[in-house]
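Chemist: Need coordinates for the below:
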Amino acid sequence: MENRITVPFQARYEVLGTPSSNIEQVWFVCHGHGQLAKYFIRKFEKLDDGKTLIVAPEGLFRYYLQGFTGRVGATWMTKEDRQNDIENYLTYLSAVMQEVKTSLNPDVMVTLLGFSQGGATISRFATQTEVHFDRLVLWAGIFPPDLPPLASHRKLRDKECILVYGTEDEYLTAGRIAEQEGIAETIKIVPETLKFKGGHDINAELLEVINQRPYRQN
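Modeler: Predicted coordinates for the structure are as follows:
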């Protein structure tokens, strides 16, 4: 018979910038499958201008990318014990956000970004917790199909939602894009779509364009 136990657990996250009252906006960014936060956060270095704080949580499960040694990556979840893993990482992400914001002004603007697998992660964080945010960016990722429609619409209806992908992204097929459109229709959200010439990666130029845009007044 399966049993469960709650234990103290340490998890890490990376930060670019210094939390202080000078910070005007926070980018809370979730990496994709097989990545580590300490490398993923480097893709946001151009945003580190003294007024922007970049926070990169890391998937709670690390593994060797090939065989039993060498490079290590992290993942947010697998199909095994799926719902419990989702609940665990939502608790973890909420704790990271709460800790970071203790050193910031309460009116700081917040962008939530998820790349690839991190898109599903950040979507659940945005819609299934009480996190305050102003902008949601799914980069090379899509809404997960299990988002609760009513709760998701309530959390996202007055937020800026942006879908970003490269025109040469081998993972975002026409079928995946159609699936994304169907999920967005189900939760009654019409995201803006931005494209760049490139593959399955963060495009620094487009990232800066989004960063320089004024936040929508809710």
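Chemist: From now on I want contacts and neighbour counts done on CA atoms only, so please keep to that.
Modeler: Noted.
Chemist: Which residues are in contact with Ile142?
Modeler: Neighbouring residues of Ile142 by CA atoms under 8 Å, 6 or more residues apart in numbering: 116, 119-120, 163, 176-177, 180.
Chemist: Give me the secondary structure label for it.
Modeler: For Ile142, the reduced secondary structure class is coil; criterion used: DSSP: H, G, I helix; E, B strand; the rest coil.
Chemist: Need the buried ones from the contacts of Ile142 selected in PyMOL.
Modeler: The PyMOL selection below is limited to those of the contacts of Ile142 classed as buried (16 or more other CA atoms under 10 Å):
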select buried, resi 116+119+120+163+180
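Chemist: Surely Val137 is in a strand?
Modeler: Yes - assessed by three-state DSSP, Val137 belongs to a strand.
Chemist: Make sure I have this right: Asp85 is in a helix.
Modeler: Yes - following the definition three-state DSSP, Asp85 is counted among the residues of a helix.
Chemist: Test my guess that it contacts Thr75.
Modeler: No - using CA atoms under 8 Å as the test, Asp85 is too far from Thr75 to be in contact (10.7 Å).
Chemist: still on that earlier bit, so which of the contacts of Ile142 comes closest to Ser152?
Modeler: When the contacts of Ile142 are compared for distance to Ser152, the smallest value, 12.7 Å, is given by Ala120; criterion: CA to CA.
Chemist: Looks like that closest one contacts Pro144 (just checking).
Modeler: Yes - A contact is recorded between Ala120 and Pro144 when judged using CA under 8 Å, the distance being 5.1 Å.
Chemist: Before we compare anything, build this one as well:
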Amino acid sequence: MKHSIRFEYESHFFLSHEPTFKEKEIWLVVHGYGQLAEFFVRKFKSFYSPERLFIAPEGTNYNYLEGFQGRVGANWMTKHERETAIANNHRLLDKLIGSFMEHYEEKPKVHVLGFSQGAATATRWASNWSGKIDTLVLWSGGFALDLNIEAANEAFAETEMFLVLGEKDDLITSESIQKQEELIRNLGKQVERLTFDGGHELDTEVLDKIINANK
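Modeler: Sure thing, here's the model as predicted:
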């Protein structure tokens, strides 16, 4: 007989700088499968600013990237106990962003970027969060295929959305693109599509167009 129990859990996150709580904007950047937040947040280093706080949460599941030793990466879920992992991710991100927002007298804009597996995780959470998402960037990934369309329509009513893909990304298939296009049609929202000459990676020039457009 299967049972469940909740307990206090310690999770890690990394920041671009120690917050002053006078920042004008927050970027919540959600890494992909097999990455670590410590290194992922560094990819945004050229965009660090006293007025812009980057917060990089780390997936709560860990695995060796090859075999049974060596480099370790984090992930947001696997197919095993998937629904439990999704619920845990929502509680983690709610708690994390809430712990910062409560300290601001003037609320900053909130932008969310999800990379690869982190894109689906970001869309699930953002569509359920009680706050306003000003910008949602899905990079080398897309909307969660099980996204609640009705909830997402309401949550993203005033959200600017970007879908970014590398033209040489071997992990993105024509089938996955087709599914995303169908989901976007069902959402009925405008999504700006951007591409770059690269693979499954972040591109500085495209990041600059998105981040600095939201000053």
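Chemist: Need the TM-score between these chains.
Modeler: Structural agreement between the overlaid chains, expressed as a TM-score with TM-score structural alignment, normalised by the length of structure 2, amounts to 0.96; 215 aligned residues with a CA RMSD of 1.3 Å.
Chemist: on that earlier part again, and the contacts of Ile142 of structure 1, which is closest to Leu104 of structure 1?
Modeler: Compare each of those with Leu104 of structure 1 using CA to CA and the shortest gap goes to Gly119, at 25.2 Å.
Chemist: Alignment lookup: the closest one to structure 2.
Modeler: For Gly119 of structure 1, the aligned position in structure 2 is occupied by Ala119, per TM-score structural alignment.
Chemist: Which neighbouring elements make contact with the one helix or strand its match maps to?
Modeler: When secondary structure is defined by DSSP states H and E, Ala119 of structure 2 falls within helix 117-126. In this structure, helix 117-126 of structure 2 makes packing contacts with strand 25-30, helix 82-101, strand 109-115, strand 135-139, judged by 3 or more CA pairs under 8 Å, 6 or more residues apart in numbering; DSSP states H and E.
Chemist: among those, which is nearest Asn186 of structure 2?
Modeler: Of all these, strand 135-139 sits nearest to Asn186 of structure 2, with 17.0 Å by CA to CA.
Chemist: The closest one to strand 25-30, inter-axis angle?
Modeler: Counting by axes from the mean of the first three to the mean of the last three CA atoms, to 10 degrees, strand 135-139 of structure 2 points 30 degrees away from the direction of strand 25-30.
Chemist: Just give me the mean distance for the helix or strand following strand 135-139 of structure 2 relative to structure 1.
Modeler: Tracing the chain past strand 135-139 of structure 2, the next element assigned as helix or strand by DSSP H and E is helix 149-155. Aligned to structure 1 and superposed, helix 149-155 of structure 2 gives a mean residue distance of 0.9 Å (mean CA distance after the TM-score superposition for structure 1).
Chemist: Tell me the counterpart residues of helix 149-155 of structure 2 in structure 1, please.
Modeler: Counting by TM-score structural alignment, helix 149-155 of structure 2 sits on residues 149-155 of structure 1.
Chemist: sec struct for Glu14 of structure 1, please.
Modeler: Classification of Glu14 of structure 1 using three-state DSSP returns strand.
Chemist: For burial, what's the neighbour tally of Pro19 of structure 2?
Modeler: Here the number of neighbours of Pro19 of structure 2 (other CA atoms under 10 Å) works out to 15.
Chemist: whoops, I mixed them up, His153 of structure 1
Modeler: 18.
Chemist: I figured it was touching Val190, is that so?
Modeler: No - His153 of structure 1 sits out of contact with Val190 when judged by CA under 8 Å, with a separation of 10.4 Å.
Chemist: Now for the most centrally placed residue in structure 1: which residues touch it?
Modeler: The geometric centre of structure 1, computed from its C-alpha atoms, lies nearest to Gly114 (CA atoms, centre = their mean), at 2.7 Å. Residues in contact with Gly114 of structure 1, defined by CA under 8 Å, 6+ apart, are 29-32, 120-123, 137-139, 141.
Chemist: swap in Ala204 of structure 1?
Modeler: Under the criterion of CA under 8 Å, 6+ apart, the contact partners of Ala204 of structure 1 comprise 43-44, 46.
Chemist: Out of the contacts of Gly114 of structure 1, which is nearest to Lys51 of structure 1?
Modeler: Out of the contacts of Gly114 of structure 1, the member with the shortest distance to Lys51 of structure 1 (by CA to CA) is Val29, at 16.5 Å.
Chemist: Could you check how far the closest one is from Ala151 of structure 1?
Modeler: The spacing between Val29 of structure 1 and Ala151 of structure 1, counted by CA to CA, to the nearest Å, is 22 Å.
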